[in-house]
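[1] The sequence isn't on hand, but the structure is:
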């Protein structure tokens, strides 16, 4: 992500187009909050924007307009937030076996598909990326949650990022 803008030559909006459609919002900051579990609704995400804007302008008073939708800045702001006790709750996490990727990207948004006695993890385009051998821990309602395939460690895992109320 650090060289995305320089490599593509596109403004940050080009980066956000897919995420805006996925999260049903016109605001990249709200899409970020929803994707990171910092907000459960678009309204909650909008309410966090003032905190982000204060943090950003205090860190760098003379900003270009693109800074307000720069995903790298969003991540820096998220890292600066105090950890809450609710973040200590265990997240649903499943061991996975890579099938359709080598894991080079390190992190993939995935959707569960229950098949026989396994869960097939597909990307939003429908390509199979991994399999979890046993589906007994995943209910049929799991399709309403958002998951991420993490391949950064020796053992790939899938963790729930967002669970609707």
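    The structure has been received and is ready for your questions. Not measured: the values here are computed from a predicted model.
[2] going forward, measure contacts and count neighbours with C-alpha atoms only.
    Fine.
[3] Let me see the contact set for the spatially most central residue of the chain.
    Residue closest to the mean C-alpha point of the chain, counted by CA atoms, centre = their mean, is residue 35 at 4.1 Å. Residues in contact with residue 35 (CA atoms under 8 Å, 6 or more residues apart in numbering) are 23, 161-162.
[4] Sitting in helices, which of those residues do you find?
    Counting by DSSP state H, the part of the contacts of residue 35 found in helices is residue 23.
[5] For the contacts of residue 35, give me a markdown table that also has neighbour count.
    Listed next are those as a markdown table, based on neighbours: other CA atoms under 10 Å:
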| residue | neighbour count |
| --- | --- |
| 23 | 17 |
| 161 | 17 |
| 162 | 19 |
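[6] how about the contacts of residue 35 in CSV, adding distance to residue 63?
    Output for the contacts of residue 35, formatted as CSV (distance: CA to CA, whole Å):
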residue, distance to residue 63
23, 27
161, 31
162, 32
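[7] Tell me the one among the contacts of residue 35 nearest to residue 124.
    For these, the minimum distance to residue 124 (CA to CA) is 12.6 Å, reached by residue 23.
[8] so what's the closest one closest to, chain neighbours aside?
    The shortest distance from residue 23 to any non-neighbouring residue, by CA to CA, 6 or more residues apart in numbering, is to residue 31 (5.7 Å).
[9] was I right about that neighbour contacting residue 17?
    No: using CA atoms under 8 Å, residue 31 makes no contact with residue 17, being 10.3 Å away.
[10] Give me the neighbour count for the closest residue to residue 123 other than its chain neighbours.
    In space, not counting the residues next to it along the chain, residue 123 is nearest to residue 110; the distance is 4.6 Å by CA to CA, 6+ apart. Residues near residue 110, counting by other CA atoms under 10 Å, number 25.
[11] can you give me the helices for this protein?
    For the chain, applying DSSP H gives helices covering 4-8, 12-23, 28-36, 42-59, 71-80.
[12] one step back: looking at residue 31 and residue 17 now, which is surrounded by more residues?
    residue 31 (23 against 12).
[13] The more buried one and residue 132, how far apart?
    In this view, residue 31 and residue 132 are 28 Å apart by CA to CA, to the nearest Å.
[14] angle of the longest strand anywhere in the chain against helix 28-36?
    Ranked by residue count under DSSP state E, the longest strand found in the chain is strand 107-115. Strand 107-115 and helix 28-36 are oriented at 50 degrees to each other (axes from the mean of the first three to the mean of the last three CA atoms, to 10 degrees).
[15] May I see the buried residues of strand 107-115?
    108-114 (16 or more other CA atoms under 10 Å).
[16] outside of it, which residues touch it?
    Here strand 107-115 has contacts from 119-124, 135, 140, 142-143, 146-152, using CA under 8 Å, 6+ apart.
[17] taking those residues one by one, which sit in strands?
    Of the contacts of strand 107-115, the ones assigned to strands by DSSP E are 119-122, 146-150.
[18] Next one for the comparison:
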């Protein structure tokens, strides 16, 4: 495959990338439609739905070749379902990866090995610093073997492993940046670990959730995390990368407590948590509910990081889709303000519900709250981020 890619012209490579991007959009649409309809659509039913989607698209209004492009859009969507990805489960899993199909298939192949490696972190809470770093380093290495998440080249005198070590465990780092290099190292960390690696990790977690609940869309919550089969350290790993620490409790303190401003201070305070926690099972020591409760009890100023204004607990809405045959009645949604109204979209961009903008609504609620649509009872509930 790699040799074939090298022999392709620039125009051919560009065409393949363009088609893969179109397939990604179409697969998302097909999976969302099938979940809403709760059935495997016939080719004619699929064509009808794809035509409606096209007619609501910007391309429909902007294109000078609307009819030809619409036919291409519909024919490719039908081919994806009936010829290329015939299995409903495969379509859904590719959709869960949030990747174009070619990259998504690579991740699906690697997923079983990645999950096995992630599960090894159950004892992370009692590991040494070296064991913790090696665990994260190995996961970064395996995930970055995929082309979509491949790490960019660092400078000749330092490897990505050494940069990661400096970021997560500076006291034991054998190589450290000179003052003139710090900005470049931070940029490398942001692009490769904060963006590429965390994106890939999110895709792996999405596959684990899909696997745990048999493809059913369920509300993502701390209470059902254990059902994914992943240890709690996987839940915290993105935060470790963002805050530059190997300690999940320290990462949470840095994120939530105003007076905690350095990693050293956060890591020292985190030791108090480990001394007080009663859990004998190492994995449960990193249970996010335990950490959250301890921080709220121990630090009075943690509330300053909560929004001063609050959304209504429940917002009544009018549905824009028929959910009577949908396997799940609960859908994660995001608010989009349109004049005096709010349209509630699912994560693939489909409008599911609409309501008038609540009194004292703030646009920033999108950044501070999770929203769930209860289609059966026709309301959107809100819950603050952990």
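    Received the coordinates, thanks. What you see is a predicted model, and the numbers here were worked out from it, not measured in a lab.
[19] From residue 68 of the first structure, how far off is residue 11 of the first structure?
    According to CA to CA, residue 11 of the first structure and residue 68 of the first structure sit 12 Å apart.
[20] Compare these two (neighbour count), which wins?
    With neighbours defined as other CA under 10 Å, residue 11 of the first structure and residue 68 compare such that residue 68 has more, 18 against 14.
[21] what's near enough to touch the more buried one?
    So residue 68 of the first structure contacts 53, 56 (CA under 8 Å, 6+ apart).
[22] Would you confirm that residue 104 of the second structure belongs to a helix?
    Yes: counting by DSSP: H, G, I helix; E, B strand; the rest coil, residue 104 of the second structure is located in a helix.
[23] what about it, neighbour count?
    21.
[24] What of residue 253 of the second structure?
    Neighbours around residue 253 of the second structure, by other CA under 10 Å: 25.
[25] residues contacting it?
    Each residue near residue 253 of the second structure by CA under 8 Å, 6+ apart is listed here: 260, 266, 270, 295.
[26] What of residue 121 of the first structure?
    110-113, 128-132.
[27] can you check residue 140 of the first structure too?
    Residues near residue 140 of the first structure by CA under 8 Å, 6+ apart: residue 114.
[28] what about 10 Å?
    By CA atoms under 10 Å, 6 or more residues apart in numbering, residue 140 of the first structure lies in contact with 112-114.
[29] so which of these comes closest to residue 96 of the first structure?
    Using CA to CA, residue 112 is the member of the contacts of residue 140 of the first structure that lies nearest residue 96 of the first structure, at 11.7 Å.
[30] Okay, strands next: where are they in the second structure?
    For the second structure, the strands defined by DSSP E cover 314-316, 318-319, 330-338, 341-346, 351-356, 369-374, 379-384.
[31] and those strands, which is most packed in?
    With neighbours defined as mean count of other CA atoms under 10 Å, those peak in mean count at strand 369-374, which reaches a mean of 22.
[32] which other helices and strands contact that strand?
    Other helices and strands packing on strand 369-374 of the second structure, by 3 or more CA pairs under 10 Å, 6 or more residues apart in numbering; DSSP states H and E, are strand 314-316, strand 330-338, strand 341-346, strand 379-384.
[33] rerun that using 7 Å as the cut-off
    Counting contacts by 3 or more CA pairs under 7 Å, 6 or more residues apart in numbering; DSSP states H and E, strand 369-374 of the second structure packs against strand 330-338, strand 379-384.
[34] closest to residue 299 of the second structure out of those?
    Judging those by CA to CA, what sits closest to residue 299 of the second structure is strand 379-384, at 18.2 Å.
[35] which secondary structure elements does that closest one contact?
    strand 314-316, strand 369-374.
[36] what helices or strands is the shortest one leaning on?
    Pointing back at strand 314-316 of the second structure there. Going by 3+ CA pairs under 7 Å, 6+ apart, strand 314-316 of the second structure lies up against strand 379-384.
[37] orientation of the strand it packs on relative to strand 369-374 in degrees?
    Put simply, strand 379-384 of the second structure runs at 150 degrees to strand 369-374, going by the same axes, to 10 degrees.
[38] Which residues does strand 379-384 of the second structure contact?
    Identification of contacts with strand 379-384 of the second structure by CA atoms under 7 Å, 6 or more residues apart in numbering yields 311, 313-317, 368-374.
[39] Save these as CSV, and put in distance to residue 29 of the second structure too.
    Listed next are the contacts of strand 379-384 of the second structure as CSV, based on distance: CA to CA, whole Å:
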residue, distance to residue 29 of the second structure
311, 30
313, 30
314, 28
315, 27
316, 26
317, 23
368, 28
369, 26
370, 23
371, 21
372, 20
373, 19
374, 21
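[40] Check the burial of the closest residue to residue 31 of the second structure other than its chain neighbours by counting its neighbours.
    The spatial neighbour of residue 31 of the second structure that comes closest, neighbours along the chain excluded (CA to CA, 6+ apart), is residue 92 at 5.8 Å. Each residue near residue 92 of the second structure was counted by other CA under 10 Å, and the total is 21.
[41] ok, now how distant is residue 92 of the second structure from residue 328 of the second structure?
    In terms of CA to CA, residue 92 of the second structure sits 15 Å off from residue 328 of the second structure.
[42] Could you do residue 245 of the second structure as well?
    Per CA to CA, residue 245 of the second structure is found 38 Å from residue 328 of the second structure.
[43] Between the two, point out the one with more neighbours.
    It is residue 245, of residue 245 of the second structure and residue 328, that has more neighbours when counted by other CA under 10 Å, with 24 against 18.
[44] and the nearest residue to the more buried one once chain neighbours are set aside, how many neighbours?
    In this structure, residue 245 of the second structure finds its nearest non-sequential neighbour in residue 168, 4.6 Å apart by CA to CA, 6+ apart. Residue 168 of the second structure: 23 surrounding residues under other CA under 10 Å.
[45] wait, residue 168 of the second structure sits on residue 244?
    Yes: with contacts counted by CA atoms under 7 Å, residue 168 of the second structure reaches residue 244, the gap being 4.7 Å.
[46] Out of the helices of the first structure, the one nearest residue 86 of the first structure is which?
    Residue 86 of the first structure lies closest, by CA to CA, to one member of the helices of the first structure: helix 28-36, at 13.8 Å.
[47] Many thanks, have a good one.
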